[in-house]
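J.: Here is a sequence with its predicted model. Questions after.
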Amino acid sequence: MNSSETVLAGLDSELGWLRETYTRLHRHPELSLEEHETSKIVEEKLTAFGYSVTRIGGTGVVGVLANGVGPTVLARADMDALPVTEATGLSYASAVDGIMHACGHDVHVSALLGAAKLMADGRGAWSGTYIALFQPAEEIGAGSKAMVDDGLVTKVPRPDVALAQHVMPVPAGMVATTDGPVLSAGDSLKITVYGKGAHGSMPHMSVDPVVLASSIVLRLQSIVSRETRPGDFAVVTVGALNAGAKSNIIPDRATLLLNIRTYDNQVRATVLAAIERIVNGECAAAGSPREPDFEYYDQFPLTSNDADVTEQVRAAFSAHFGADAVHRAERQTASEDFSRIPDAFDVPYTFWILGGADPDAYRAAAAKGTVSQDIPGNHSPFFAPVIDPTLSMGVQTHVVAALSYLSKEK
C-alpha cells in the first residue's frame, strides 16, 4: 500500500463518530465569532488525538502534530453558521431558531477532524508537521483576520503549503480544482451622501439626496461597461438605497449599500477607486453640503490557487480517486477569507471544491435541465449535503492532499 492507502485504511472504523460529530454540529449551529461549543468540541478531539492545541483569534483553534523532519502542511476548516431558518426537515435539523449550517461548515469541521485523527494514527507513513486549523467567522470575512491579528504567524510553525476545501452543490464523490483565481474577491460598501432637507412643496430650498443617490446608481453602471477592460471580470451591485420616510419631506441624507466582485486585485483597486470618484463627483455636482462617507465591511480577499501546488494536489487526487472523479473547477463568484492565512505566512496554497449533493438527485435534475431549481445551493434553507459519501470524501481529500507533501515516499 502507498502512504495514502496506509493512513486511510482505518477510515471506515472512524465514520461512526464522524457522522455523530457532524449531526451534532448541524443540530447546534453557532454564528460568526460565537463558535464557543464548536471550538470546545474541536479542542477536545484534537487533544485526544495527541495534537498540541492553541486557541487563536477568540474562537479559533489550531492543532499541531510534529512528526519528525519534513515539510509543514496547514489544513484549514471554517466553523460558523448563518442566520438562516432551516427548512430541510432532517431528523438532525438545527435546534437553534433562526440559525443554520447553510453553507456546509459542519462538513468542513468534521472532515478535518477525521483527517487529523487518521494523520495521528498513521504517523508511520509520513514525516513532517501537520497543522489542523479551525477558523471562525468566515461568513463575515473576519475570522482569518482575527487569527492573524492574534499572532497566528508567531504561534504556530510556518507551513510550506496551505490547503482548504469547500462543500458545494455538485455530486458527492467528486472533487474539483483549478489553478489561478477560483473564488472572487468581495467587498461590501456603505455610502452615505448628504443633502439639505426641506418640505416637499419647496424643493428649491433643498439639496435632494434622493436625486443625488439616483444619479450615483445610474453612473455606477458605467464602471463595468466603460471602465473595465473587455474580458476582465467585475460586478458592481447596488443592493439597497435608503432615504426619507415621508412623501412630503425631502430628507437630508441617503445611504447606498454596494457589493463588488472581482477576480484580479488590480481590477479590484480600479473599481473601488472609480466608485469613490463617481460618488465624490456627483456630490460636488449636486452641491452637497458635506463630503460623502465610505464604510467598507465584509471584505473578502481574492482566492487564487498556486499553479504548482494545485497540480501536485490534483495529481494526487487523480491517483487516489481516479481521473473520472477529479474535475476542473469553474471560477465561482462566491468569496472566502481563507487566503489571508497563507498570505500572512507568505506561502502558496490551493483551495478545492468538494461535492455534497445526492448524486442520483443531481443526475436526474441534470437530465431535466433543472439543477438550479432542484439542487439547493449554499446559503439556502434547504441546503443539506448528503452525509455519505460526502464526509468520507472530505476526510480523504484532506489526507491525500497533505500526504502529497508529507509522505515518506516523497
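T.: Cool, got the structure. Residues are numbered from 1 along each chain as shown.

J.: switch to C-alpha atoms for all contacts and neighbour counts from now on
T.: Fine.

J.: Residue 260 in helix, strand or coil?
T.: Secondary structure, DSSP: H, G, I helix; E, B strand; the rest coil: residue 260 is strand.

J.: Now do the helices for the stretch 151-300 of the chain: every range, in order, please.
T.: Assigned helices in the stretch 151-300 of the chain, in chain order: 152-155, 209-222, 265-286 (criterion: DSSP state H, counting those that start in this stretch).

J.: in the shortest one, what's buried?
T.: Looking back up the chat, that one is helix 152-155. Taking 16 or more other CA atoms under 10 Å as the neighbour-count basis, helix 152-155 is seen to contain the buried residues 152, 153.

J.: same deal with stretch 29-40?
T.: Buried, per 16+ other CA under 10 Å, within stretch 29-40: 29, 30, 31, 32, 33, 34, 35, 38, 39.

J.: Residue 339: neighbour count?
T.: Other residues near residue 339 come to 23 when the count uses other CA atoms under 10 Å.

J.: Work out for me the element the residue most central in space within the chain sits within.
T.: In the chain, the C-alpha nearest the mean C-alpha coordinate belongs to residue 336, at 3.1 Å (CA atoms, centre = their mean). Residue 336 is part of no helix or strand, with elements assigned from DSSP states H and E.

J.: I figured it hits residue 299, correct?
T.: No: the pair formed by residue 336 and residue 299 falls short of the contact definition of CA atoms under 8 Å, at 9.2 Å.

J.: Give the intersection of the neighbour lists for the two.
T.: Listed as contacting both residue 336 and residue 299 by CA atoms under 8 Å, 6 or more residues apart in numbering are 141, 185.

J.: ok, residue 273 to residue 279 distance?
T.: As judged by CA to CA, to the nearest Å, residue 273 and residue 279 stand 10 Å apart.

J.: do the same with residue 20
T.: Relative to residue 279, and taking CA to CA, residue 20 is found at 52 Å.

J.: Please apply the same query to residue 347.
T.: Separation of residue 347 from residue 279 (CA to CA): 38 Å.

J.: before we move on, what about residue 81?
T.: Taking CA to CA as the criterion, residue 81 is separated from residue 279 by 35 Å.

J.: picking up where we left off before, highest mean neighbour count out of the helices of the stretch 151-300 of the chain?
T.: Neighbour counts (mean count of other CA atoms under 10 Å) averaged over each of these peak at helix 209-222, with a mean of 18.

J.: dropping in the other structure now:
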Amino acid sequence: MTSAAARVALDLTADLPVPALEELYRDLHRHPELSLRENRTAGVLAGRLRKAGYDTADGVGGTGVVGVLRNGDGPTVLLRADMDALPVQEETGLPYASETSGVMHACGHDLHVTWLAGAADALAAGRDTWSGTLVVVGQPAEETGEGAARMLADRLYERFPRPDVLLAQHAVPGPAGLYAHSPGLIMSASTDIDIVVHGRGGHGSRPETTVDPVVTAAYIVTRLQTVVSREIAARESAVLTVGRIEAGSRHNIIPSEARLALNLRTQSEEVRERMIAAVRRIAVGECAAAGCPREPGITVGGSFPMTVNDPDTDRRIAAVHGEVFGAGTVLDPGPAMGSEDFPRLAEGGLPYSYWFVTSTPADVWSAASGDDLLERLMAVPSNHSPHFAPDLSTVAPGVRTLVSGALASLSVE
C-alpha cells in the first residue's frame, strides 16, 4: 500500500515545469561562484522563494539564503542545498559550460539548488495537502567547510524556526535513477594538516653547508604512506593524502623551508586522533634525523564532521523514495570517504537524513569500461572532475526526492 506521503508527492510533482527547471540548471551552471561569493546564485534562489510565498532572508552567514513557509501546526522540516562552485577549469564541452574561467560547478551544487527551488515551488503550490513549517536553506561555502558554521554563527535558529528534522541530498556518479541511503554513517570526517619543514638554505653547489628541507619533506611524504598501511587496523577505513608540496624558487638554491598540505579521511574520532598523532611523530622525527635547526610547524586546520544519519529518519525517507521510484531504486552502499559540513546544521543532535542521487548520463555509463559497478564508477567522471556533468534527466527526480522526503516528515492530510 502506498503511503500518503508518496501518493501526495507524486501528485504534487506530476506536472513539474521540467523545461524551466532545466533552464534554471543551465543558467546556474554557466555562472558558477566560489565559496562565500555566491551572490548571483543566492539572488536567483531568494527571488524564486519570495515568488513562491516564502518569508525570505538573504545574506545569512555571508551569502546564505533562508526561506520559511509556515503552514499551520505540525513538524518543522529543513531542506538544504549547497551553492558554491570549485576552482576547476571546465572541460565538459557542454553548450552551457561555465562562462567564468577557472571556476566550475564540478560537484553538482548547481543541480542541488535547482532541486531545492523546484521542491520549494511544488510544496508551496500544494500547501493544502500538508501542514507544518518548511525551512529552505541555500547554504554557502560547503566546499571550504565554512558555510554551515557561518550560518549558525549568524543565529540561524534564533532568527528562523529550529527544525525537527533536516534533509539534504547530493549528486554522485552512477547510472542515473538510483537513490543511496545509509541509516547511520554515510560520509567520513575530513581533517587538513599543514606542515612547515625548517631547513637552512644555501647554494646548490655547497649542500654540505645546508640542511635541505626538500629532502626532509620527501622523507616525510614517504613515511606518511605507512600511517594507514601499518598503524590503522584493516577493519578501519582511513585515507591520508599529501595534496600539496611547495619549496624553493630556483634550480640552484636550496631553500630554507618546505611546506606540505595533508588531508585525512576517517570514520571514527579514535582513528582521527591516532592519525594526527602519527603525522606529528613522523614530521618531528624526520626533521630531527635531518638535523633541522628547529622542529617543524604543524597546524591542524579545517575539518568536516562525520555525516551520521539518524537511522529511523533515514529509513523513513528511504521507504518513501522506494515507493515513489519503485523497487530496486534505493540501495545502501555503505559509508563513503567524502565529507560534508551539513551535519553542523544539526547542532544539538537534531535528526537528519542525507542521501545520494546518481547522475551519470546513460550514454556515458554505457560507454564506461568495466565488468562490474565498481569498475564502471572508476571509469566515469566523478565529483570535482573537470568532466563532471550530471544528466538533465535527474532534474525532475531530484525534486521528487526532496518533496517526498519533506512530506514523509510533515503532517500530510
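T.: Done, it's in. Note that the structure is a prediction, hence the values are computed from the model and not measured.

J.: TM-score for this pair?
T.: TM-score for the superposed chains, counting by TM-score structural alignment, normalised by the length of the first structure: 0.92, backed by 407 aligned residues with a CA RMSD of 2.2 Å.

J.: about what we covered before: now intersect the buried residues of stretch 29-40 of the first structure with the helices, please.
T.: Counted as lying in helices by DSSP state H, out of the buried residues of stretch 29-40 of the first structure, are 38, 39.

J.: I'd like the list of the buried residues of stretch 29-40 of the first structure that fall within strands, please.
T.: In this view, the buried residues of stretch 29-40 of the first structure have no member that belongs to strands under DSSP state E.

J.: and which of the buried residues of stretch 29-40 of the first structure is nearest to residue 356 of the first structure?
T.: Taking CA to CA as the measure, residue 356 of the first structure sits nearest to residue 29 out of the buried residues of stretch 29-40 of the first structure, at 18.6 Å.

J.: list the contacts for that closest one?
T.: Residue 29 of the first structure neighbours (CA under 8 Å, 6+ apart): 80, 81, 94, 96, 99, 100, 101.

J.: now for it: what does it line up with in the second structure?
T.: For residue 29 of the first structure, the aligned position in the second structure is residue 32, judged by TM-score structural alignment.

J.: any idea how far its match is from residue 178 of the second structure?
T.: Using CA to CA, which is the criterion applied here, residue 32 of the second structure is 26 Å from residue 178 of the second structure.

J.: Let's see the distance spanning stretch 137-148 of the first structure from one end to the other.
T.: 13 Å.

J.: contacts for it?
T.: Among residues not part of stretch 137-148 of the first structure, those counted as contacts by CA under 8 Å, 6+ apart are 31-33, 56-58, 60, 78-82, 135-136, 298-300, 336-338, 340-341, 344.

J.: out of the residues you listed, which are buried?
T.: The neighbour-count criterion (16+ other CA under 10 Å) marks 31-33, 56-58, 60, 78-82, 135-136, 299-300, 336-338, 340-341 among those as buried.

J.: Just the ones of those residues in strands?
T.: 56, 60, 78, 135, 299, 300.

J.: mind putting these in JSON lines, distance to residue 215 of the first structure included?
T.: Formatted as JSON lines, the entries for these read as follows, by distance: CA to CA, whole Å:
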{"residue": "56", "distance to residue 215 of the first structure": "45"}
{"residue": "60", "distance to residue 215 of the first structure": "44"}
{"residue": "78", "distance to residue 215 of the first structure": "40"}
{"residue": "135", "distance to residue 215 of the first structure": "41"}
{"residue": "299", "distance to residue 215 of the first structure": "26"}
{"residue": "300", "distance to residue 215 of the first structure": "28"}
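
J.: What is the nearest of these to residue 112 of the first structure?
T.: Relative to residue 112 of the first structure, and with distances defined as CA to CA, the nearest of those is residue 78, at 9.8 Å.

J.: what's the counterpart of the closest one in the second structure?
T.: In the second structure, the position corresponding to residue 78 of the first structure is occupied by residue 82, as judged by TM-score structural alignment.

J.: Now do the same contact list for its match.
T.: 109, 112, 113, 138, 139, 140, 141, 142.

J.: any idea how far the closest residue to it other than its chain neighbours lies from residue 42 of the second structure?
T.: Distances taken as CA to CA, 6 or more residues apart in numbering place residue 139 nearest to residue 82 of the second structure, at 4.6 Å, with adjacent residues excluded. Shown here: residue 139 of the second structure relative to residue 42 of the second structure, a distance of 9 Å by CA to CA.

J.: For the two, list the residues in contact with both.
T.: Residues touching both residue 139 of the second structure and residue 42 (CA under 8 Å, 6+ apart) are 63, 64, 65, 83.

J.: Can you name the residues that contact the third one?
T.: It refers to residue 65 of the second structure. With contacts defined as CA under 8 Å, 6+ apart, the neighbours of residue 65 of the second structure are 42, 45, 46, 56, 57, 58, 59, 136, 137, 138, 139.

J.: so the fourth one touches residue 46, yeah?
T.: Spelled out, that is residue 56 of the second structure. Yes: with contacts counted by CA under 8 Å, residue 56 of the second structure reaches residue 46, the gap being 6.5 Å.

J.: the more surrounded of those two?
T.: Neighbour tally, residue 56 of the second structure and residue 46, criterion other CA under 10 Å: the higher count belongs to residue 46, 24 against 20.

J.: follow-up on the earlier one: ok, the ones in strands among the buried ones among the contacts of stretch 137-148 of the first structure vs residue 371 of the first structure, which is closest?
T.: Nearest to residue 371 of the first structure, judged by CA to CA, of those is residue 78 at 26.4 Å.

J.: follow-up on the earlier one: which of the contacts of residue 65 of the second structure are conserved in the first structure?
T.: Counting by both residues aligned by TM-score structural alignment, their matches' CA atoms under 8 Å, the members of these that carry over to the first structure are 42, 45, 46, 56, 57, 58, 137, 138, 139.

J.: contacting residues around the nearest residue to the fifth one once chain neighbours are set aside?
T.: Looking back up the chat, that one is residue 57 of the second structure. Nearest-residue entry for residue 57 of the second structure: residue 66, 5.3 Å, with adjacent residues in sequence omitted and distances by CA to CA, 6+ apart. Shown in contact with residue 66 of the second structure (CA under 8 Å, 6+ apart): 46, 56, 57, 58, 60, 135, 136, 137, 138.
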